[in-house]
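Peer 1: structure, please.
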Amino acid sequence: MKVIIAGGGTGGHLFPGIALAESIIKRYQDARIVFVGTQKGLEAKVIPRIGYELRFISIKGFIGKALGDKAKSLWSLAKSMSESKKIIDSFSPDIVFGVGGYASLPLVLMASFKKVPSIILEQNTVPGLANKILGKVASAIAITYPETVEHFPREKVYLTGTPIRKRILEGDREKAKELFNLEEGRITVLVFGGSLGARRINKAMTDALSYLLPLKNSIQIIHQTGEADYNWVLAEYRNLSFKTTVIPFIYDMPEAYSWADLIICRAGASTVAEITALGKASILVPYPYAAYNHQEMNARRLLSRGACELILDREINGEILAKKINRILNNPEIRREMEMVSRAFGKSNAGEKIIEIAESLLRRKQ
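Peer 2: This next block holds a predicted model:
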């Protein structure tokens, strides 16, 4: 099987694509997979490190750009359509997957023109511009949330969940204990705000420490800060002598997840998919500038069933965050209920479901 996985830009789009690739390789060991993205997207750094073939197109973003930049974006789309045609002609894929982001747009459009079956993945409640367009031409649409069906032609839509990397489910607790200097018997709180960190979360968490002093001897904290905030966050923890591991970036996230009893983080699609597949209790702080406010919508869906607590970015401070933490950690039954509902949301076999849809499309074509 020859597969193109197009899209990326951010981890929320890229990592489901990587997870899907893992599922394809597991099922078709001789599969050849090519990722297509841009030189400025996260894929340019990540894909070469994990060994997949990567090709670039010239597409640029459109949403939120000034008028002059939008004109350049339209020109880059025309150029990227030509580049996409060359990629498809030279590679002859059996199927094309669009995992979101503007880099998926020209590849899936060209696949439609060339009569190559295509599937787009929509990880958020409300689709972005690229997927809104591609929903009209894609052969099938794999969604994470039932509400998303109203944005697409219903006959093409499949509720699959978001693919997650198998490694996420296989965290090594012994390795984690050494990596993060963890102690048995303590409740572990994991805090992160994406690869660059999140200053609002960092500030709220450090301000919360004075309200969490009664828990100091019973909890331990793993906190990913981002490079910019690392030094001052570390100093705040040391001032109050909390047991913590402060780190600019967590490379071994499966290990961090394996010990986490409570997670405090943003509400991107991939993150939500991972913490629900693992059945973790969480306090979600949606990134307020996400396109179409999709992070808040992701979080509110979990909140409506009791799978998480929610604090809006504009409202978060140390006192509010500490109240949420205390409520969850001081009431084991609340945490257990959140974990149970979270796990009910999670779908660890989304990649396999999407491959089955692809196989159905290929059988129809034959």
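Peer 1: switch to C-alpha atoms for all contacts and neighbour counts from now on
Peer 2: Will do.
Peer 1: now for Asn330, how many residues are close by?
Peer 2: Neighbours of Asn330 under the rule other C-alpha atoms under 10 Å: 11.
Peer 1: next one: Arg238
Peer 2: Neighbours of Arg238 (other C-alpha under 10 Å): 12.
Peer 1: wasn't it part of a helix?
Peer 2: Yes: assessed by DSSP: H, G, I helix; E, B strand; the rest coil, Arg238 belongs to a helix.
Peer 1: so which residues of this protein form helices?
Peer 2: Under the criterion DSSP state H, helices of the chain are mapped to 11-27, 43-50, 67-91, 104-113, 129-134, 173-179, 199-208, 230-240, 253-259, 269-277, 294-305, 318-329, 332-345, 350-365.
Peer 1: distance to Phe152 for these - can I get that in CSV?
Peer 2: Compiled in CSV, the helices of the chain are given as follows (distance: least, C-alpha to C-alpha, whole Å):
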stretch, distance to Phe152
helix 11-27, 19
helix 43-50, 27
helix 67-91, 23
helix 104-113, 16
helix 129-134, 7
helix 173-179, 42
helix 199-208, 34
helix 230-240, 43
helix 253-259, 34
helix 269-277, 18
helix 294-305, 16
helix 318-329, 37
helix 332-345, 22
helix 350-365, 17
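Peer 1: to Ser58, which of those helices lies closest?
Peer 2: helix 67-91 (5.4 Å; C-alpha to C-alpha).
Peer 1: pull out the buried positions in that closest one.
Peer 2: Buried residues in helix 67-91, defined by neighbour count with 16 or more other C-alpha atoms under 10 Å: 70, 72-73, 76-77, 80-85, 87-88.
Peer 1: sequence B follows; please return its structure for comparison with A:
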Amino acid sequence: MFPALALGQKLTEMGSDIMLITDDRGARFITSGVNYETVPSIAFFGKSIVKKVLSLGAYFKGVRISKKVIDSFNADAVVGFGGYTSFPAIQAARAKKIPYFLIEQNSVPGRVTRLTQKRARLVFFGIPPAPHMDKCKNKVVITGNILRKTVVLDKRSEGESILVQGGSQGARSLNNLAFELAAKFPGERFILISGKRDFEEMTARVRPSNLEIIDFAEQPEKLYARAKIAISRSGAMALSELMVNGIPSIFVPFPYSIDKDQLYNASWARDNDAAYIAEEGEIDCVEYLLKDLIERRDLREKMSVNARRLVPTNAADIIAERIEQCLAA
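Peer 2: Next up, the predicted model:
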């Protein structure tokens, strides 16, 4: 919800009235003073027949509610953030023949973006789209992802630890990898964000004395400040936060994604000399790349500069201004 709230705040500052449409999960993160309506939502793709039937019912109900919201709010435009929760509102905008805009965090757009981008006014990408997905070139605007101001550290000096993280849910393979690497590099300090699911199991294991384990980072910027190098999944937000802080990274993309979005995210960083990539399970490869980064400060500095250069810190400003310009034209 944060990107939607941040963009809504920016548009409000520019004089627009904002109404958020989300589901019950998203509503939990909305602060007081923000207008919102909830719609039912159940993911359709990859589910059982029963779930698909239920999701279709939720979808049609969501479209009806969204149409009523658009009418009562007298909306001039709709902005969709790519997830299936935004699908009913986008379809309602199409039915009402009002303009809509799409925001896509990853290099490979999600299914909702792919289904609706043809009629969108503009499609804002947080990471440049993968070549095989760039089907609406005239509509694509590269803005960077909308990041919390608190996670962008000004003049961050290099930390002393190696941060290992598997995304918001953790990743068991990276958790195990952290144990192995900490044992192989006893002179380095490691911080592992294990995820809540595996935290008890990880802390119950005998571990090297140079490995610190936490379950979840409420304030990730504090860990970024301590990091010299990161080993991480390459979801759009994790990748963007590491890069905007200039942390040299070894990305290990989640291998089971149908669209391989994490692989394409990481490939963009690697192709711009801002990161390394290792495949899941390639322990020797990660060890080799980590040793290279530890021993070569010049390489870390080069990666850091390149990473910072690639990630804008004002994505919400860029998106809001382009939306206003497009509607005023």
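Peer 1: of the helices of structure 1, which is nearest Ala142 of structure 1?
Peer 2: Taking these one by one with C-alpha to C-alpha, helix 350-365 is closest: 6.9 Å.
Peer 1: which ones are touching the equivalent of Met205 of structure 1 over in structure 2?
Peer 2: Matched across to structure 2, Met205 of structure 1 falls on Ala178, judged by TM-score structural alignment. Ala178 of structure 2 is in contact with Val164, Phe190, Leu192, Leu211, counting by C-alpha atoms under 8 Å, 6 or more residues apart in numbering.
Peer 1: quick check: the gap between the residue nearest to the spatial centre of structure 2 and Ile127 of structure 2.
Peer 2: Nearest to the mean C-alpha position of structure 2, counting by C-alpha atoms, centre = their mean, stands Met237 at 2.8 Å. From Met237 of structure 2 over to Ile127 of structure 2 the distance is 10 Å, taken as C-alpha to C-alpha, to the nearest Å.
Peer 1: please apply the same query to Ala269 of structure 2.
Peer 2: Ala269 of structure 2 is 9 Å from Ile127 of structure 2, by C-alpha to C-alpha.
Peer 1: structure 2: matching residues for stretch 99-117 of structure 1?
Peer 2: Going by TM-score structural alignment: stretch 99-117 of structure 1 matches residues 81-99.
Peer 1: in that stretch, what's buried?
Peer 2: 81-82, 84-94, 99.
Peer 1: can I get those residues in JSON lines with distance to Asp17 of structure 2?
Peer 2: Converted to JSON lines, those look like this (distance: C-alpha to C-alpha, whole Å):
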{"residue": "Phe81", "distance to Asp17 of structure 2": "18"}
{"residue": "Gly82", "distance to Asp17 of structure 2": "21"}
{"residue": "Tyr84", "distance to Asp17 of structure 2": "24"}
{"residue": "Thr85", "distance to Asp17 of structure 2": "21"}
{"residue": "Ser86", "distance to Asp17 of structure 2": "19"}
{"residue": "Phe87", "distance to Asp17 of structure 2": "21"}
{"residue": "Pro88", "distance to Asp17 of structure 2": "20"}
{"residue": "Ala89", "distance to Asp17 of structure 2": "17"}
{"residue": "Ile90", "distance to Asp17 of structure 2": "18"}
{"residue": "Gln91", "distance to Asp17 of structure 2": "21"}
{"residue": "Ala92", "distance to Asp17 of structure 2": "19"}
{"residue": "Ala93", "distance to Asp17 of structure 2": "17"}
{"residue": "Arg94", "distance to Asp17 of structure 2": "20"}
{"residue": "Pro99", "distance to Asp17 of structure 2": "16"}
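Peer 1: nearest to Ala120 of structure 2 among those?
Peer 2: Nearest to Ala120 of structure 2 among the buried residues of stretch 81-99 of structure 2, with distances taken as C-alpha to C-alpha, is Pro99, at 7.0 Å.
Peer 1: quick check: the closest residue to the closest one other than its chain neighbours vs Val108 of structure 2, distance?
Peer 2: Excluding the flanking residues, the one nearest Pro99 of structure 2 by C-alpha to C-alpha, 6 or more residues apart in numbering is Ala77, at 5.1 Å. Separation of Ala77 of structure 2 from Val108 of structure 2 (C-alpha to C-alpha): 24 Å.
Peer 1: when the two are compared, which one has more neighbours?
Peer 2: Under the neighbour definition other C-alpha under 10 Å, Ala77 of structure 2 and Val108 were set side by side, and Val108 has more, 25 against 16.
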